[in-house]
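In: just coords:
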């Protein structure tokens, strides 16, 4: 492949364009947060599903969903190549299926363990497949714009900022109003966000990223060493985030003995992330994408390091940890996607084959969550932990799985990113 010219620097992203594009992230968060945080606890503690069997179902359904993502990425490429209207219509259809599947997920018709698990498997597959199709298409829409590192960070920040706004609502609505009302809000939010996306005009696409590859070629992401390196860091860091996301309800209810605090803790965590997101974007202009992301990882470890020593009555201390680790979360939200956009355009795949990359990226995200649920829950069961139990050994195993393991994984991801930065100097560029 011939040397590639980097995307040219462009003016600041207009706020109407950023908001119109990113708004769809808000209703999609109504799916991502409840499915990965509330769902395991709901089916284990409320519906009564066996913990080990629940973990196996979550592992298998999420793994199957992940395997479909590359195909959904190729479909997104074909839709976007036809123009924005076919892509928008596909997003609208996927959103309708998503709203129906999500509403059905929380109302299983049977009470036996087998009926619960069968209903969970079917409705979870419908919800996650629809969610994957819409979210991959949405991300590919903005990735096609390319741009310099700061521009890419701003595009990702609008999308992830809207996602955080949705997460803030989704973290509180199920506890306050129930899942039926949350499902209704999701449906209304999807309609409004799709209307905004349909009215958004794409910025003028740059023509600086060129390749000697034929126009009709379809490059494999796996042939790109920069993509393989970035994906390795993303997965290691993603598992570090997915483990505490899966175990949070169990940790708060059983270790801290403060289940009523969970909505406040989630609001504090994601609210702090929303406040910190603009600061991480500004830091990119000074230090570059990869160094800023690495700093965010280290900040997260520093904030989370004392979690394993918390116990009953330490809810307010944990609230402070949630605020500090939430501030660090902004780096994980905006910067990996901005790095990926740069990798795609440098490979000559921009404006043609973003979906191929994003399909595998989404697949990696799902595998992270599948591993967290499918391995952490059965492992905790083997160590003697039971949901709602009071055994000291089981609760200590829960504390170390929730707070200790993620710190080790984050440190490993930061070290791996530092190593790959030196192989790919453009990851450190500020403009």
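Out: Everything's here; your move. As the structure is a prediction and not an experimental result, all values here were calculated from the model. Residues are numbered from 1 along each chain as shown.

In: hey, let's count contacts and neighbours off CA atoms from now on
Out: Fine.

In: So which residues make contact with stretch 264-274?
Out: Applying CA atoms under 8 Å, 6 or more residues apart in numbering, the external contacts of stretch 264-274 come out as 161, 164-165, 167-168, 171-172, 319, 322-330.

In: do that again at 7 Å, thanks
Out: 161, 164, 167-168, 171, 319, 322-323, 325-330 (CA atoms under 7 Å, 6 or more residues apart in numbering).

In: On the three-state scheme, residue 389 is what?
Out: Classification of residue 389 by DSSP: H, G, I helix; E, B strand; the rest coil places it in coil.

In: whoops, residue 93 was the one
Out: Put simply, residue 93 is helix when judged by three-state DSSP.

In: what's around it, how many residues?
Out: Applying other CA atoms under 10 Å, we find 12 residues neighbouring residue 93.

In: List the contacts of it.
Out: By CA under 7 Å, 6+ apart, residue 93 has no neighbours at all.

In: roughly how far apart are the residue lying closest to residue 247 once chain neighbours are set aside and residue 196?
Out: Spatial nearest neighbour of residue 247, chain neighbours left out: residue 402 (6.2 Å); criterion: CA to CA, 6 or more residues apart in numbering. Per CA to CA, to the nearest Å, residue 402 is found 39 Å from residue 196.

In: and of the contacts of stretch 264-274, the nearest to residue 236?
Out: Proximity to residue 236 was ranked across the contacts of stretch 264-274 by CA to CA; first place goes to residue 329, at 15.2 Å.

In: what about residue 402 and residue 196, which has more around it?
Out: residue 402 (26 against 18).

In: For that one, which residues are in contact?
Out: 243-244, 247.

In: ok, second structure coming up, stack it against the first:
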């Protein structure tokens, strides 16, 4: 069974996600001159509200699938996503600082809700594209490979377009490319992918039932901690490159190398998961990420070569975070729980992590950090938030995932089938 008609939508979806989580703080804080504390609060509030809606959105998409209307629902959400994403980067300058923050908040909310609606349905579709775990793993790996290709585009294109056209026109051009990719990816999914197979049950998701699940409950904390470890450097990467490495012009290239490493790592993690189990492979990826990333605290101005090597190897570790957790969630979800809504819960955890990372901006401002004007206290605050804190979160995720190993042995043979 070919999985690429399903996988292609991953490219535009991540092409939109990276600017929202990585470029928005720098674009609104540095390029448009808004107060970074205010930008951080808006990002935190928007992500928090969006995260709270995810289980509900997952349940609504599950209902649409039961009625055979999931394709129409995804198409409507994709249209809203296209409009809101393009509007996000074009705030009317006449609104002033507070008005542009309000514009950011409204467009961010619509973009995130529409993106979540499409993405939750997309994840569940892949987990029900076949009853065979091996096919599900191939679909997940192909989806994330396409997604990382979208991330590469989102890493390189905006900064290049900014230099060629200016920030606002450059993001307008990038938005047009995103809309084209979204239309093509959604067309391939709705017209050519294997059907979204029905679940064994139509029972609604109840938080009490989810929490009482001996299989899923132990996955919640390591999933959140790992997401937190990824979220902090994602929010602060451009500030670190510009102010710690004094290499703002290399930002796009460094992000590109990082996500290229993720592409290169995906086949490795797929083979490793088939050999030793999905959970064990994920835990290996966590340790590799810590080993690579901790050394960023020792880098300084001009250390482009060492940082590029760290980006490549840490990106390879990121491949495990991209393709393995969705498969774990599908494997650990008991019969009787709707998978789309379960994915909504885990998406909520990921977005809570992103929301928490947004608080790093007002915290850094309180500790004396301002973009382009870094004193000693601000520099150490940036290093702590960007380098050391993510490593501690990764190690905590590795430790708290250990109880899941008792359930892993029974799934290794299934994934290898």
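Out: Received the coordinates, thanks. If you're wondering where the values come from, they're calculated on a predicted model, not measured in any experiment.

In: Superposing both, give me the TM-score.
Out: The TM-score (TM-score structural alignment, normalised by the length of the second structure) is 0.92; 403 aligned residues with a CA RMSD of 1.8 Å.

In: Widest-spaced pair of the contacts of stretch 264-274 of the first structure?
Out: Distance extremes for the contacts of stretch 264-274 of the first structure: the farthest pair is 161 and 319 at 21.6 Å, using CA to CA.

In: Which one's more surrounded, these two?
Out: residue 161 (26 against 19).

In: got the contact list for the more buried one?
Out: Residue 161 of the first structure makes contact with residue 274, according to CA under 7 Å, 6+ apart.

In: what's the matching residue for it over in the second structure?
Out: With TM-score structural alignment defining the correspondence, residue 161 of the first structure maps onto residue 145 in the second structure.

In: what's the mean deviation for stretch 66-81 of the first structure versus the second structure?
Out: Taken over the aligned residues, the distance from stretch 66-81 of the first structure to the second structure averages 1.0 Å (mean CA distance after the TM-score superposition for the first structure).

In: so that stretch corresponds to what in the second structure?
Out: Against the second structure, stretch 66-81 of the first structure falls on residues 51-66 (TM-score structural alignment).

In: chain center to that stretch, what's the gap?
Out: 19 Å (CA atoms, centre = their mean, to the nearest Å).

In: residues making contact with that stretch?
Out: So stretch 51-66 of the second structure is contacted by 70, 116-117, 120-121, 340-341, 344-345, 347-348, 351-352 (CA under 7 Å, 6+ apart).

In: Now flag whichever of those residues is closest to residue 325 of the second structure.
Out: Among these, residue 347 lies closest to residue 325 of the second structure (CA to CA), at 11.0 Å.

In: Check the gap between the nearest residue to the closest one once chain neighbours are set aside and residue 61 of the second structure for me.
Out: Among residues not flanking residue 347 of the second structure along the chain, residue 54 sits closest, at 6.5 Å (CA to CA, 6+ apart). Using CA to CA, one gets 11 Å for the distance from residue 54 of the second structure to residue 61 of the second structure.

In: Looking at those two, which is more packed in?
Out: Higher neighbour count among residue 54 of the second structure and residue 61: residue 54, with 27 against 23, using other CA under 10 Å.

In: Please determine how far the more buried one is located from residue 363 of the second structure.
Out: 27 Å.

In: Where do the helices of the stretch 1-150 of the second structure begin and end?
Out: Assigned helices in the stretch 1-150 of the second structure, in chain order: 4-7, 10-18, 24-26, 36-66, 70-88, 96-127, 133-165 (criterion: DSSP state H, counting those that start in this stretch).

In: and residue 176 of the second structure, which of those helices is closest to it?
Out: Closest to residue 176 of the second structure of those, according to CA to CA: helix 70-88, at 7.5 Å.

In: mean per-residue distance, that closest one to the first structure?
Out: By mean CA distance after the TM-score superposition for the first structure, the fitted helix 70-88 of the second structure averages 1.0 Å away from its aligned residues in the first structure.

In: Now do that helix and helix 96-127, the angle between them.
Out: Note on geometry: by axes from the mean of the first three to the mean of the last three CA atoms, to 10 degrees, helix 70-88 of the second structure and helix 96-127 are set 150 degrees apart in direction.
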